[in-house]
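Asker: I'd like to go over a predicted model; first the sequence, then the structure.
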Amino acid sequence: MVAFKAKSQELALRAFSGFIIGALILSAIYYGGRTWFLLASIISLISLWEYYQLLSKKFRVSKGIGFLAGILVLLASAEYLRPASILIIFTLTSFVLFMIEILRRQFSQVSYAIWNVGGTLSGLIYIILPWSYMVLLRAHPIGQTLLFSLFLCTWSCDIAAYLVGTRWGRNKFCEAVSPKKTWEGFAGGAGASILISAAVAYHCSLPPIPLLGIGAICGIAGQLGDLVESLIKREAEVKDSGHLIPGHGGFLDRFDSILINGTLTFFLFGVILS
């Protein structure tokens, strides 16, 4: 009885914090412009900081330089800087990190170039670039609808995968990385995501095929993307990436699936269908 009550309280807290976050994100997408850019930047930079904290448990990472580079990449995505400058930012960041390690070895006889450059740049690639794509996606002619679909499909997949997996899950799915995930939950999450995308297409009177593509992306790729963060946490030997969101853990815990979903959606609509 005590365990059931504690579980119920945890689910209620998770639902409440999830509702607040969802309302903030959907509102920011609706207003677009600087509002969406600011919220996306805050979420991505906090997630980047959590990622660097995880990596720091194993090796050296230049958090400050990565953080500065992340800000510049986000500014470029919002066209406060030229978008092409993103390539320059990545190149210069790598050289700056190498210079730091040269100096470190010169004066202390040790260096961490492979770990520092790889770890710092991987955070920008894994977290900052996907959020930059979502900032750019808002400028698409139907960007508001695309982002609404992206987040609604991602959230519905997460919820359905959890509920179906908890109730009917029997067959483990990648248990070495995430022991609680099951094939039944995976199927439930994918189905819910596709249904939501169809509902959005019907409500907005849009051709269903492109939005069903978002549903498939969020339902399949999103769940695989969730395993990426699980793998990182398992190697760092932690349960959550942070503790800023009650019931969810850290920002990276809450927004892990959206990273691959946002990237593939931008590729689909920002590159192929533009």
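Answerer: Looks like it came in fine.
Asker: please count neighbours and contacts with C-alpha atoms only from this point.
Answerer: Noted.
Asker: determine the longest helix present in this structure.
Answerer: Looking across the chain with DSSP state H, the single longest helix is helix 2-31.
Asker: gap between Ser44 and Leu227?
Answerer: As judged by C-alpha to C-alpha, to the nearest Å, Ser44 and Leu227 stand 19 Å apart.
Asker: pick out whichever of the two has more residues nearby.
Answerer: Ser44 (26 against 18; other C-alpha atoms under 10 Å).
Asker: so the more buried one sits right up against Tyr126, yeah?
Answerer: No - contact criterion C-alpha atoms under 8 Å: Ser44 and Tyr126 do not qualify, at 10.1 Å.
Asker: check it against this one:
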Amino acid sequence: MLTRIITGIVGIALAAVIIQTGGAFFAGAALLLAWLAWLEYVRVFAERGMGLTLVTGLLGIGLIWYAGWQQQTDWLLAAVTLSVCVVLMESVLRRSAVSIMDALASAAGILYIGFPFAYMVMLRQTAPETLLMTPVGSFDFGCAMIWILFIGTWSSDTFAYFTGSALGRHKLCPSISPNKTVEGFLGSLVGTTAAVAALGMFFDLPVREMAVLGFILALLATIGDLVESVAKRYAGVKDSGNIIPGHGGVWDRFDSILFTAPLVYYFVKFVGIVLK
């Protein structure tokens, strides 16, 4: 437990530096994390004897990241199309090593991991000219939304854990994640809604919209966690990796973010809160 706490404190401090710095530093960190998550994804499915397209996946995720870094949605679509086509071609050209199921799992993984980290990079660069004044200083809009993304996602996990530990009686998905409870899930919904609404007040953003974002964020964070749990149960592994002492792998730590990052990006894009 001590190792987990120390690692968590160091991780939060490092995340704060990366988020506040932004720019190429933030984008580079996102690419590194995406690649590490992909390596773990490949390793997990290898436990079931699957031979995913390791190198093509690294290149595909890199292309998706670069398109996001350049804020080019046309390039993003081109990167995805190219990556999927090459992966499927490998099932023909390297059929002794890459089966069609390996290719399909690879294509799914490239999208599953590549898109969210690209969305994070694009979100961090959103409306850099818009400054939000807070009691502790000013934040550019993209920086504030990244904080909302991460604090909201962390809040979902935290409220679910403590509410479930104190009040949990009914299992949520016992065949997938035996420790999750309905009470913990409800605690996550209420707590995350309140936490993101409070962040809206802190950043002087519309509180009603932030409360809606918090509610949906808690839903998708839970689903993201369960999706990784399904994959790990399928492969028969406890953690996706051990790169983070006491916390497992990068995929373990970002499983919910993989679902909430696209949510926050499109919420900003379509709800238009930057203009309020």
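Answerer: Right, received. Where do you want to start? Predicted model only: the values in this text are computed from it and were never measured.
Asker: just checking, what packs against the longest helix of structure 1?
Answerer: helix 33-55, helix 143-168 (3 or more C-alpha pairs under 8 Å, 6 or more residues apart in numbering; DSSP states H and E).
Asker: for Cys218 of structure 1, find the nearest of those.
Answerer: Evaluated over the helices and strands packed on helix 2-31 of structure 1, closeness to Cys218 of structure 1 peaks at helix 143-168, with 5.3 Å, by C-alpha to C-alpha.
Asker: buried residues, the following helix or strand past the closest one. List them.
Answerer: The helix or strand immediately downstream of helix 143-168 of structure 1 is helix 183-204, counting by DSSP states H and E. Buried residues in helix 183-204 of structure 1, counted by 16 or more other C-alpha atoms under 10 Å: 183-201.
Asker: once aligned to structure 2, how far is helix 183-204 of structure 1 on average?
Answerer: Compared with structure 2 after fitting, helix 183-204 of structure 1 deviates on average by 1.4 Å (mean C-alpha distance after the TM-score superposition for structure 1).
Asker: run through who's touching that helix.
Answerer: 149, 152-154, 156-166, 168-173, 207-208, 211-212, 214-216, 218-220, 223 (C-alpha atoms under 8 Å, 6 or more residues apart in numbering).
Asker: for ChimeraX, what selects the buried ones among those?
Answerer: Selection of buried members from those for ChimeraX, criterion 16+ other C-alpha under 10 Å:
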select :149,152,153,154,156,157,158,159,160,161,162,163,164,165,169,172,173,211,212,214,215,216,218,219,220,223
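Asker: export the helices and strands packed on helix 2-31 of structure 1 as a markdown table, with columns for distance to Ile71 of structure 1.
Answerer: What follows is these, written out as a markdown table (distance: least, C-alpha to C-alpha, whole Å):
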| stretch | distance to Ile71 of structure 1 |
| --- | --- |
| helix 33-55 | 8 |
| helix 143-168 | 22 |
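Asker: what's the closest of those helices to Ile258 of structure 1?
Answerer: helix 143-168 (6.6 Å).
Asker: I'd like the next helix or strand past the host helix or strand of Ser122 of structure 1.
Answerer: Ser122 of structure 1 belongs to helix 113-123 when assigned by DSSP H and E. Note on helix 113-123 of structure 1: by DSSP H and E, the next helix or strand toward the C-terminus is helix 129-137.
Asker: against structure 2, where does stretch 240-258 of structure 1 fall?
Answerer: Using TM-score structural alignment, stretch 240-258 of structure 1 lines up with residues 239-257 of structure 2.
Asker: residues touching that stretch, excluding its own?
Answerer: So stretch 239-257 of structure 2 is contacted by 1, 3-4, 7, 33, 36-38, 40-41, 43-44, 116, 149-150, 153, 220-225, 227-228, 232 (C-alpha under 8 Å, 6+ apart).
Asker: which of those residues count as buried?
Answerer: Using 16+ other C-alpha under 10 Å as the burial test, these include 7, 33, 36-38, 40-41, 43-44, 116, 149-150, 153, 220-225, 227-228, 232 as buried.
Asker: pretty sure Arg60 of structure 1 belongs to a helix, no?
Answerer: No - per DSSP: H, G, I helix; E, B strand; the rest coil, Arg60 of structure 1 lies outside any helix segment and is coil.
Asker: compute the number of surrounding residues for the equivalent of it over in structure 2.
Answerer: In structure 2, Arg60 of structure 1 lines up with Gly51, judged by TM-score structural alignment. Neighbour count of Gly51 of structure 2, defined by other C-alpha under 10 Å: 19.
Asker: show the contacting residues for Gly51 of structure 2.
Answerer: So Gly51 of structure 2 contacts 42, 45, 97-99, 102 (C-alpha under 8 Å, 6+ apart).
Asker: select only the buried ones of these in ChimeraX?
Answerer: In ChimeraX syntax, the buried subset of the contacts of Gly51 of structure 2 is picked out as below (16+ other C-alpha under 10 Å):
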select :42,45,98,99,102
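Asker: of the contacts of Gly51 of structure 2, just say which sits nearest to Gly60 of structure 2.
Answerer: Closest to Gly60 of structure 2, out of all of the contacts of Gly51 of structure 2 and judged by C-alpha to C-alpha, is Val42, at 13.9 Å.
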